[in-house]
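*Asks:* Take this sequence and fold it.
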Amino acid sequence: MEQVERIWFELLGGVRAWRGDEELDLGGSKPRAVLLALLLRAKKVVSQAEIVEAVWGDAATGGAHSLVQTYVMHLRRVLEPGRARRGAGKVLVSSVYGYTLRIEPDQLDLSVFTQRIGVAQKFRAAGDLPAAVDAFDAALSLWHGPILADLSGPLAEVERVRLQELRLAALEERAEVVLGLGHHAAVIAELKALSAQNPYRESLCVLLMIALYRNGRRADALACFADMRRRLIDELAIEPGPNLQRVHHDILNDRDASVSGAAKRLVPRQLPRDVHAFAGRHGELRELDCVITEVGQSPVTAVISALSGTAGIGKTALAVHWAHCIAERFPDGQLYINLRGFDPALQAMNPEDVLRQFLHALGVPAGRIPVHPEAQAALYRSEMADRQMLLVLDNARDSAQVRPLLPGARTCVVVVTSRNHLTGLIAADGARSFPLDLLTVEDARDLLAYRLGRERINAEAQAVEQIITCCARLPLALAIAAARAGTEPHRSLGSLATELQNAGARLDLLATDDPHINVRAVFSWSYRALPPEAARLFRLLSLHPGPEISLPCAASLAARPAVEVSAQMQQLIQANLVAEPTSGRYSFHDLLRAYAGEQTQCVDDELERASATNRMLDHYLHTAFDAAMLLYPARDPICLTTVHPAAVPEVLPGYDDAMAWFSREHKVLMTVLNHAASHDRDTVTAQLAWTLATYLEQRGDRHDYAISQELAAKAADRLGDPALQILTHRLYANALAQLGHFELAHDQLIQCLALSTRSADDVATAKTHDSLAFLNERQGRYGDALAHAEQALSLFNKLGRKEGLAIAYNTVGWLHAMLGEYASALTFCRQSLDLHEELGNRLGQAETWDSIGYAHHQLGNTTQAIECYDRGLHIFRDLGDNYQEANTLSHQGDTHEAAGDLKAARKAWQSALSILEQLDHPDAAELRAKLSASA
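*Replies:* Below is the predicted model:
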């Protein structure tokens, strides 16, 4: 890309642009609203339809698209004088798909603000509070005037709220740092002003109370609490939250309230986006609102079910819409999960899987989550005990699936949707039932009017009645019918009604005794209107097990270029056949998945379906393999089959990209793995599980690590391939050991030894002894561990396998150190280091420097130990291996502590903790304990 002109853009206030010292004339509010839409998605294509929705929303007229073109041409003239011709821009570029603003992050004040906040947070984490304050000040200096002044429209309204929240969060964090420096009086005036502007923001009240108390103004601090409590009770009918109450209790008892203790805990906001043009259900919403009056008296559970058991009746739409209406009443956040109780393609969610997801969302590290479901449920109830939260449990199968997910807190509300009435939940758990019937004719007419306009509906009243009848007053069917009518505004509704009446048989999944329900007709009607390639993509998407699919995977599935598939996806989205919950990721409604599955069975032959599935699996397997090797380059690779030419594995440049990809695709990969295992794809199952091992181990996700490796071991047993059996059972043993199931892990490794001996595979035998050494070390049996490590060393030496020998020397050296034999440890580790340097294995060198550093530490050579750790850290950082970097930083901190330099020790531990918290790794708990003990 050619170098673009350096223009500075601002949106932290009014939307403005500067070239040098010259402010550019962007025009009135509408062109600046267009620019806002482009700035927020810089470097990405923004379609004309997206800009119209952002600037005008439902108020858009037929001429809005032409106005967008006019405003874009004006902006291009301003930003790029002399390049007014459409499509000729280099900064503001046009294409058939829309418009792209090509600017770098350092050209936009919002991006610079985010970067500076990140710097401030790093300084704070490292304990450098003065530098943190300076960085916060530098970030906050970018704000100028009222936020998005003079702009209107849906996007500006949403962004105004979001940006205000960003600024407030930064101001609060800066105040916390200033309080940490002991400058209590310096923040009182600012906190008072902010509290006056945000009278219900409890976190500001917390900080103001602490500042007042520490400044000797205890009475004022208590009065601040009393004012907030009175306001909350009188105007919102709620009590203050737990953090505010805790600080009040501390001050009341003349105890200093800590900023860290009062800091905001993780607040999940998991609700899906609100339903566009939600209509009707006024009575149901009033009844649900009555539930809120009972919050605080007893736990509240509301069950939204369907009278007829019909899917598509709007249970989720009502639950999500109501949840958005009341979300502000729950300051500790909202949790959402699709329990997949009636998904035709995917298994229903197990309660223990949901509990782990919820605990993770609540900030519980993976390593702290217990193995047994009863213990998980107990921890979940404890975490929820003092929170005010809203939970939406969507698409539940039965009461047993829901019951473990109910918190005991009286301050929580749970909304459950199901096709069943869940009578067990109502009878045994006191849930309130809200059964849904079909829409009334009036509500159905309102739904169509919201989407098509009242004028058009009134002009063809009889046709509208026919459409409502054909759609059986089913919200999902009506929404699809409206989407179809909306794409053809010049076509009469009468002709659409006639086509609906003549459609084919109803979808079997929706078959009931009611002869009017004909949703398959609506689906088929939308499907048949698709261009052939989009229809083919729609069919093939049903072969993906879900829950979401990325664009590169969809391109692999369809064997088409990504740019074509992206355009086809937009056609499916516009037809309401596919959703895009997050940018570039797509999902199905379960009924549409079933319908697409029917179509691919009817239209695409078995070879086409099998080829598409193979391309999809190739995409995941080969991308995951590349990602796994980036996480652990020294790992012995497995041999994959050649990737299909039409599959599109993702290109991942480095360690961070690999970690990000695994994090993004984690749930999908586990679903694909289960899908492969249940469809006799044993080789793919074993290989895909292998690719996941390093990521899951580094994340500390012991549960998924064990599940994936167990599936792999069973697949290898079915294949009867001894080498694969040894590999998979060894990894399964490692996962079991991390869960503390040492006896089961030992049995797996003994099985591996028997297989390798029977196969005369000395390399596998040596690696199994290495795994046995690890297992015994985990149990503190260092003598037994050393014996196995020495057997591995002997075998690798006999075989002349320098890679294995280098690792074995380090393992033997480390275990000598564990036994207190530090001189021997250094001898073996130096031999390991020499071999790793000869082989050019930098990761192995870094790991060995860590071992050598530990031995020097124990010998009292603290200066040498710190130097060794520094050499290892340099390599780990260069390789991007964050987990190993954190491990070595922790060891280095121990050495600094031993040398009497507590400040350096805490700095190293804090840096390690920051990394492990980003990885959500269970080892973070040990570091928190060290920091707490050294405070």
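*Asks:* okay, CA-based contacts and neighbour counts for the rest of this
*Replies:* OK.
*Asks:* Helices of the stretch 101-250 of the chain, residue ranges please.
*Replies:* If you assign secondary structure with DSSP state H, counting those that start in this stretch, the helices in the stretch 101-250 of the chain sit at 109-125, 129-140, 154-180, 188-197, 202-214, 218-231, 242-252.
*Asks:* Most tightly packed of those helices?
*Replies:* For the helices of the stretch 101-250 of the chain, average neighbour numbers computed from mean count of other CA atoms under 10 Å are highest in helix 202-214, which has a mean of 24.
*Asks:* Pull the distance from that one to the chain's centre.
*Replies:* The offset between the C-alpha centroid of helix 202-214 and the centroid of the whole chain comes to 32 Å, using CA atoms, centre = their mean, to the nearest Å.
*Asks:* Please work out the angle formed by the directions of that helix and helix 188-197.
*Replies:* 150 degrees (axes from the mean of the first three to the mean of the last three CA atoms, to 10 degrees).
*Asks:* Would you mind pulling up the elements that helix 202-214 packs against?
*Replies:* Here helix 202-214 touches helix 154-180, helix 188-197, helix 218-231, helix 242-252, helix 259-262, going by 3 or more CA pairs under 8 Å, 6 or more residues apart in numbering; DSSP states H and E.
*Asks:* and residue 554, which of these is closest to it?
*Replies:* Taking CA to CA as the criterion, residue 554 comes closest to helix 154-180 out of those, the separation being 29.0 Å.
*Asks:* one step back: mind putting the helices and strands packed on helix 202-214 into a markdown table with distance to residue 899?
*Replies:* As requested, the helices and strands packed on helix 202-214 are arranged in a markdown table below (distance: least, CA to CA, whole Å):
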| stretch | distance to residue 899 |
| --- | --- |
| helix 154-180 | 27 |
| helix 188-197 | 41 |
| helix 218-231 | 42 |
| helix 242-252 | 37 |
| helix 259-262 | 28 |
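*Asks:* can you pull out the helices in the stretch 551-700 of the chain?
*Replies:* Counting by DSSP H, counting those that start in this stretch, the stretch 551-700 of the chain has helices at residues 551-558, 562-574, 590-603, 606-631, 655-678, 682-699.
*Asks:* Check the offset of the fifth one from the chain's centre.
*Replies:* In this view, helix 655-678 has its centroid 12 Å away from the chain centroid, taken as CA atoms, centre = their mean.
*Asks:* Sequence B follows; please return its structure for comparison with A:
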Amino acid sequence: MVEDPAALFGASLKRLRARRGLSQRQLGKAVHLDHSVLSRYENGVRVPDPDLAERLDTLLDAEGALLALVPAAAAADLPDPAAESTGGRTGADGHASADAVRRRASGLPSLSRHFLGRDTETAVLLAALPAPPAGGTGDGGTRDGAGAGQPPAPSAAGPVVPGDPVVLAVHGMAGSGKTALVVRTARLVRDAFADGCLFVDLNGHTADTEPMPPAEALGRLLRRLGVSAAQLPAETGERSALFRAVTEELALLLVLDNARSTRQILPLLPSGPRCAVLVTSRGRLTALDDAEHLALGPLPPADSLALFRSIARTPDTAATRAACEEIVRYCGHLPLAVRIAAARARHSSLRELASRLADEYERPAELDDGERSVVAVLESSLSALPAEQREMFALLGLHPDEPFDALTAAALARISPGRARRRLEGLHDAGLLLRATADRYRFHDLVGAYSRTTAVSRLAAEGPAAALRALLDHTLRGCAEADLLISPHRHRFPSAAGPARPGDRAFADYEDALTWLTDNLGALTGLCGTARRHGLDAHCWQLAYALRGVCFLGRHWDAWDRSHAWAVEAARACGDRIAEATSLGNAALSHSTRGLLEPAEELLDRAITAARAGGDPFAETTALAHHAWVLHQRGRHAQAVAEQHTVLAFRRGNGLPRNLAIALRDAAVMERAAGLGQAAEEHLAEALALFTALDMRLDAAMALNVRGEFAARDGRAREAARHFVRALEAARDCGSAYERARAHHGLGLLAAAEGPDRRRRAGWHLDAARWRFTALRAEREAARVAADAAGLGVPVLTPPSGHGPPSAAGTPA
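*Replies:* Alright, predicted model coming up:
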């Protein structure tokens, strides 16, 4: 009795799978097949096509045993596809003839019914590929986007250079859905290729599997096109030449999935101008010169949420929406992570899952459903990299999750900026870094979490501490250099980072320094906390000190409060009472500037005590000056003036022109409130002269606004307007949105007082002031402007949503 061929194939498959220690799910994942289909094969219910049998052969090291069983099974159970298309014709040598080669090839994996979004990317790919004939749409849906989730109609494909097939390369980080995108695209256009479609998984990043050599891939492709094993040359170059010859007149779509490198792809490119190739890889295949490249990032939040709901089967209710949005945000909108989280959500509550994913250090490990794992795909990407790039990946995990550049990476690795830049580019090309700007990089949220989680374990024992010290030295020197430009003549402390070194940051001018500090403020603030956690306390409080200038200028309250809270702790930990007094005083200034007088006064009492304990009259009078300002805000003007005059006497006698100028300006405001108008005018004029001589731009803008306010209250409208216009220019020059708003407020009130014909100008200025104050979260000031506008009956000209106030050039007459 002849054994059933399907049963024979199934028994052999089951035995070989067990020998390799693989589950049906694991094997199915490797060949892009649902495990239930594999189960039917093993139970003898059906037989696979030769393409799948060959892939199973390779994965299970069966040396052709499974493929040899397929013809017998096909003869007993299925029609022979080659016989159907060629009438059984073969060449004189007994192998497939040219006609046999032309049979329609097929081998695309199935497309998940949960594929959602990517319409824009699909349209880009479709635009470069030939359209199927009228009425032909493949099996992936309509090409014109007639249904929900379908791509829009593409533009006509560009001309094809004779002899050159279309090559489209899609690259992106692990788990971004590259394979699903190209399979969807291939299914939409497959009818445009008369000779069919071939799919090869090149195993570029498959766990526990070596990348497929080009010779093996060529062997598979040629056999699927009808070339017998006996006709296959041994050399890769000869197989590639044969493949080009065979495909020269074919209209074939080739999908090369999961490529490791350009070297793996080049021998597999067909020659026919009616062919097209879709390639996926985690890194950009930069040496694939003739390809069109498409970078694939995370899903848009709406598509990410829809994908999660589709798989998790959660109802769209108010009760579930917040939890679902939180989960997909924790997933970084990465399709693989969203799919894993959705699969887990079907067996646990949304709240519990969100709670588990909330911990950044546990999040990568939590995104594992037993079959798929974010950690596994990241590890497979890392394992393909050279040792120095793996080390750089680990070192970057010591840095806060904000953009970083080559200078930062060079400091961490203690190498030249050029070498650091090349390593960053390598990580970017491998899909492990994203480009934030032209010269700065960042992690995807999950990749960053994984880097920070594993950084210490990946580095040598002394590596993390030495790298962090080098990074903080470099950062502190850079911040101090930038602060010298935006806060000139400020009191300086001996640097914990030591003297300047080659490779330190240099800034061209004030604007360059301000831009760098502002753009990197999140990371710089985070490094204050990093220094505190690792016991580098002098670095911590000095870094906060260097950041106070930009925080005051931009009213960056969160960065100011966080950095100085750490600074106070650090100063106390290292027993430096002067540093403690300085940090407490600067923390108090943040509070008093916002009108938070009680916490400010408490901090200043502690600052004065610490300064006296440290025996430093400079620190004591600085804290006393801040305290005098709090008294002024409380309406205790006489007491404030008395304290400020004590500060003035010390400043005049100790050769501190910057601090003297600031004390003079503040004294003028306090004196004016106390009824000492003449003294106030004299002190303010002296302060402004010093600010101008010392090139203290922000302080000059502040003093000009004070002069305008004094003149306006005295009824000197024209003089007040001149001061406010100068203040507006000075504020724009130094980058102070707060002082610009203050000047606009003053100009708006002056315009309103001129009469009804100036109401439009008044409304413009008042709205510019209110808009800027609101953007700075200066709620008191914004409310005061709104109240003034309402009290004067001035119509406020609100700019359109998403737009800032008009430029000065657009000021109404």
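*Asks:* Fetch the TM-score of the aligned pair.
*Replies:* Structural agreement between the overlaid chains, expressed as a TM-score with TM-score structural alignment, normalised by the length of structure 2, amounts to 0.54; 519 aligned residues with a CA RMSD of 5.0 Å.
*Asks:* hang on, the earlier thing: so which of the helices and strands packed on helix 202-214 of structure 1 gets nearest residue 275 of structure 1?
*Replies:* Go through those one by one with CA to CA and the one that ends up closest to residue 275 of structure 1 is helix 154-180, at 14.4 Å.
*Asks:* angle of that closest one against helix 129-140?
*Replies:* Using the same axes, to 10 degrees: helix 154-180 of structure 1 against helix 129-140 is 160 degrees.
*Asks:* what's helix 154-180 of structure 1 packed up against?
*Replies:* Helix 154-180 of structure 1 sits against helix 29-39, helix 48-55, helix 129-140, helix 202-214, helix 259-262, with contacts defined as 3+ CA pairs under 8 Å, 6+ apart.
*Asks:* looking at those helices, which is closest to residue 75 of structure 1?
*Replies:* Residue 75 of structure 1 sits nearest to helix 29-39 of all these, at 7.2 Å, using CA to CA.
*Asks:* buried sites along that closest one?
*Replies:* Within helix 29-39 of structure 1, the residues scored as buried using 16 or more other CA atoms under 10 Å are 29, 30, 31, 32, 33, 34, 35, 36, 37, 38, 39.
*Asks:* ok, and the closest non-adjacent residue to the third one?
*Replies:* What it means is residue 31 of structure 1. Nearest in space to residue 31 of structure 1, with sequence neighbours left out and distances taken as CA to CA, 6 or more residues apart in numbering, is residue 71 at 5.2 Å.
*Asks:* Pretty sure that neighbour sits in a helix.
*Replies:* Yes: membership of residue 71 of structure 1 in a helix is supported by DSSP: H, G, I helix; E, B strand; the rest coil.
*Asks:* ok, how many other residues are close to it?
*Replies:* Burial of residue 71 of structure 1 is recorded as 20 neighbouring residues (other CA atoms under 10 Å).
*Asks:* what about it, distance to residue 9 of structure 1?
*Replies:* The span separating residue 71 of structure 1 from residue 9 of structure 1 equals 17 Å under the rule CA to CA, to the nearest Å.
*Asks:* What residues does residue 482 of structure 2 make contact with?
*Replies:* With contact taken as CA atoms under 8 Å, 6 or more residues apart in numbering, residue 482 of structure 2 is in contact with 507, 510, 513, 514, 517.
*Asks:* Let me have these in a markdown table, extended by neighbour count.
*Replies:* Listed next are the contacts of residue 482 of structure 2 as a markdown table, based on neighbours: other CA atoms under 10 Å:
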| residue | neighbour count |
| --- | --- |
| 507 | 15 |
| 510 | 18 |
| 513 | 22 |
| 514 | 21 |
| 517 | 23 |
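*Asks:* Isn't the residue nearest to residue 31 of structure 1 up against residue 28?
*Replies:* No: shown here, residue 71 of structure 1 and residue 28 do not form a contact pair, counting by CA atoms under 8 Å, at 9.7 Å.
*Asks:* Tell me the buried residues in the helix or strand harbouring residue 258 of structure 2?
*Replies:* Secondary structure assigned from DSSP states H and E places residue 258 of structure 2 in strand 253-259. Neighbour-count burial for strand 253-259 of structure 2, with 16+ other CA under 10 Å as criterion, is recorded at 253, 254, 255, 256, 257, 258, 259.
*Asks:* now swap in stretch 575-582 of structure 2 and tell me
*Replies:* By neighbour count, with 16+ other CA under 10 Å as the criterion, the buried positions of stretch 575-582 of structure 2 are 576, 577, 578, 579, 580, 581, 582.
*Asks:* aligned partner of the second one in structure 1?
*Replies:* With TM-score structural alignment as the matching criterion, the partner of residue 577 of structure 2 in structure 1 is residue 722.
*Asks:* show me what contacts that match?
*Replies:* For residue 722 of structure 1, the contacting residues are 755, 756, 759, taking CA under 8 Å, 6+ apart as the criterion.
*Asks:* Neighbour-wise, give me the winner out of the residues you listed.
*Replies:* Highest count within these by other CA under 10 Å belongs to residue 756, 22 neighbours.
*Asks:* show me the contacts for that residue.
*Replies:* For residue 756 of structure 1, the contacting residues are 722, 723, 726, 762, 764, 765, taking CA under 8 Å, 6+ apart as the criterion.
*Asks:* Any chance of those in TSV with distance to residue 751 of structure 1 and secondary structure as columns?
*Replies:* Rendered in TSV, the data for these read as follows (distance: CA to CA, whole Å; DSSP: H, G, I helix; E, B strand; the rest coil):
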residue	distance to residue 751 of structure 1	secondary structure
722	11	helix
723	12	helix
726	8	helix
762	15	helix
764	12	helix
765	11	helix
